[in-house]
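K.L.:
okay, structure incoming, though there's no sequence with it:
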């Protein structure tokens, strides 16, 4: 019986697999570190790069740039996705992490509006657009990379570590600004404190680049390359042969992204501006919920290996449908404990989506179009729904005064998400592709 059948690997291959998982996950960590920082220092970034004294308008401008940067993600996926299917996953992932971390680092160095005027928001927007473009090839490639190495029977468990990296990145992106906000004066935060978290992205990305450069490509890709079976036009093959599966994937990504960007990106601003909760009462509960999700996520991934991906996804959709309104009712009470309980309900819902995510979506496509199909489908849906979620929530809440709109938005996305989940094929425990060798472990380059 092979290691793929049993879900076990020899010690040497297991060690190499863990290194591959770490190399892939650190890119996701870097990406979501940037999102976390962006969410927690949005008001300071708005004051630095946009003119005027209206904090609400400045925050809307920051979230507007956040949404515009997401428009570049599909273009990045159209460039990096097919490239990853033609030249390999490892080489593309080395480029994406360099561009992601570099553009975030540069934001920390940019002079503000008071120094260079209109050039400040223009340069800020260009950095965010470069970050969005490179992100278009990052997550799909990292998930594909792990999926093509992991044993079939344990793909959910190993894939969950990619989203573990997401939560670690966002947790760091929350902890660093929270520590600065608590320890520095308001004037120091506005003058230089907000820059520190962005500058940390530089060395974080450097570590990721070092790890990725030491790894070879996946066994599945190398097998196709040796057989001279690489797709000459992955984009054309994806559209002609797999468009139905692509639509199902995009439908699933909608609820995942509405949950992601409501809980992890919009909530800090919602708590502080809409509910007028103090910094500590707003920031600390969310950090605690992230820690709770970190403790649960690998168990959810392992559960999806045992019971299947569809039951776990369906449970998440039902939970969001039922628990979103009670969660916001608790948060609206404005106390530390009710805020924590409300966010925890949302966290329990969301961890059921992201736990099986990296194991599920890559397995929907064959090896020769996997990178392109996953990247393009994921990022088109994310651009349309994920990047606009904070802007839509903030705009509607500001315009109408209805503090419960984010709950209604989550519930609507969950109701719609049930349909593609029911249509998707169950892939738990199944061989990833017919034309690939048994899941093995990565090889490393000589140092």
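P.N.:
Received the coordinates, thanks. Since the structure is predicted, the reported quantities are computational estimates derived from the model, not experimental observations.
K.L.:
use CA for all of it now, contacts and neighbours both
P.N.:
Will do.
K.L.:
residues contacting residue 100?
P.N.:
Residue 100 sits next to 30, 31, 130, 131, 132, 134, 135, 205 when contact means CA atoms under 8 Å, 6 or more residues apart in numbering.
K.L.:
same question, residue 138
P.N.:
Residue 138 neighbours (CA under 8 Å, 6+ apart): 27, 28, 93, 96, 97.
K.L.:
now do 7 Å
P.N.:
Contacts for residue 138 (CA atoms under 7 Å, 6 or more residues apart in numbering) come out as 93, 96.
K.L.:
where do the helices sit along the stretch 51-200 of the chain?
P.N.:
Secondary structure of the stretch 51-200 of the chain by DSSP state H, counting those that start in this stretch: the helices cover 55-87, 89-107, 113-116, 119-135, 138-147, 155-183, 186-188, 195-213.
K.L.:
and of those helices, who's closest to residue 301?
P.N.:
helix 155-183 (4.5 Å; CA to CA).
K.L.:
now do the helices in the stretch 301-447 of the chain.
P.N.:
309-332, 336-354, 357-360, 367-381, 389-400, 405-423.
K.L.:
for the last one, buried residues please.
P.N.:
Counting neighbours by 16 or more other CA atoms under 10 Å, one finds that the buried residues in helix 405-423 are 405-407, 409-414, 417-418, 420-421.
K.L.:
centre of the chain to that helix, how far?
P.N.:
The chain centroid and the centroid of helix 405-423 are separated by 19 Å, computed with CA atoms, centre = their mean, to the nearest Å.
K.L.:
and here is the other one:
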């Protein structure tokens, strides 16, 4: 039975979603600046006597390491969100991201500080991982709780609109900066500029978050087991494992298509500027598609969306990445078409990614359940994707990496069969 909302309540909920989403946009923009500009600070932060593949493996290894901070961040911020409120958790996480972005801009190079430089690179990146670990669960929970009943898929999709929008802005920033600076100037220190911009944007986003209304009820916040990891794993372990199962393949696919593909294009000797344009345009289409796929999930159901994603991606990712992109490596338009095709399949998952997790847990452990399960899956499979792919490449079997992705998608398919149509407690959720 659909719920009737007053005009004021409807406007209030939409304002809340916009406020949470805007902060999410900045948070992920800051996080993805690393991935977009990694090629420019790799040599500055690593020993010059390393070969280029080893340098890449270290820098992308640091990228992967930040994901191992996400479970800790999701536990800390998830507990804050379930015990003290979603709003407080989101404000603290954006402050931490601003601080770490400014630190990143001030990092010394290897030439200036020796081995301390790559160590500091790791430490600052771990702070960013801690922040994002807390961000995802609180925002996904907040947006699912504000979403209008019968349209939750549509409204929840704006989490990935802003997440992919953060990637898009980071990619767009690289295109803009290359109009004003040469690649050599970026290698010589211009790579610090995006991190300054990211830190400043995070401070500005605090304004939007400071005006959010709280969705956690006093009754849920005062429960003894609110935000308890023991409660989550003891009573909701089946939901936790299920979410980890399908998030692993979803996150792995996401990072292969939206992050590693740019490195993959460089292996195909596609010019960096051209690759930047391809990724920026593809991410724009991907971002705009999220509400459409979210609305579709409201009609066909979350489980069907997940089954389509996992089966179609398992069928097409190998031929597109290994055969198609290599065949059309000299045709940028076709490369963009192939990437967008994979992104549309991915959208069956990303548009409802936060929602299908939030719908698996009751309110008093919802932010923790969403964030912690997502963080564990990302640490093990998502953030490691570029680094693992490079290890396959170093071993001379780069194409076999996509077999690994397919195996994870098959696991995701079987996990998706287990998804309930609608959890019992959600039917009574306001």
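P.N.:
Received, thanks. Since we're looking at a predicted model, the values are computed, not measured.
K.L.:
any idea what the TM-score is?
P.N.:
Once superposed, the chains reach a TM-score of 0.94 (TM-score structural alignment, normalised by the length of structure 2), with 426 aligned residues with a CA RMSD of 1.9 Å.
K.L.:
out of the contacts of residue 100 of structure 1, which comes closest to residue 385 of structure 1?
P.N.:
Nearest to residue 385 of structure 1 out of the contacts of residue 100 of structure 1 is residue 132 (CA to CA; 14.4 Å).
K.L.:
quick one: what's aligned to the closest one in structure 2?
P.N.:
Matched by TM-score structural alignment, residue 132 of structure 1 corresponds to residue 129 in structure 2.
K.L.:
that match: what's it in contact with?
P.N.:
Here residue 129 of structure 2 is in contact with 66, 67, 69, 70 (CA under 7 Å, 6+ apart).
K.L.:
on that earlier part again, closest to residue 182 of structure 1 out of the helices of the stretch 301-447 of structure 1?
P.N.:
Closest among the helices of the stretch 301-447 of structure 1, using CA to CA: helix 336-354, at 16.3 Å.
K.L.:
which residues of structure 2 does the closest one align to?
P.N.:
With TM-score structural alignment as the criterion, helix 336-354 of structure 1 aligns to 332-350.
K.L.:
the matching stretch: how far from the chain's middle?
P.N.:
17 Å.
K.L.:
over to stretch 234-251 of structure 1?
P.N.:
For stretch 234-251 of structure 1, the distance to the chain centre is 21 Å (CA atoms, centre = their mean).
K.L.:
what of stretch 65-73 of structure 2?
P.N.:
Worked out by CA atoms, centre = their mean, stretch 65-73 of structure 2 lies 13 Å from the chain centre.
K.L.:
ok, now stretch 26-33 of structure 1?
P.N.:
Worked out by CA atoms, centre = their mean, stretch 26-33 of structure 1 lies 8 Å from the chain centre.
K.L.:
what of stretch 405-419 of structure 2?
P.N.:
Chain-centre distance of stretch 405-419 of structure 2: 19 Å, with CA atoms, centre = their mean.
K.L.:
and stretch 299-317 of structure 2, by the same measure?
P.N.:
Using CA atoms, centre = their mean, the offset of stretch 299-317 of structure 2 from its chain centre is 19 Å.
K.L.:
what range does it cover in structure 1?
P.N.:
By TM-score structural alignment, stretch 299-317 of structure 2 lines up with residues 306-324 in structure 1.
K.L.:
with stretch 148-162 of structure 2 instead?
P.N.:
The aligned range for stretch 148-162 of structure 2 is 151-165, by TM-score structural alignment.
K.L.:
got it, and stretch 369-388 of structure 2?
P.N.:
Taking TM-score structural alignment, stretch 369-388 of structure 2 hits residues 373-392 over in structure 1.
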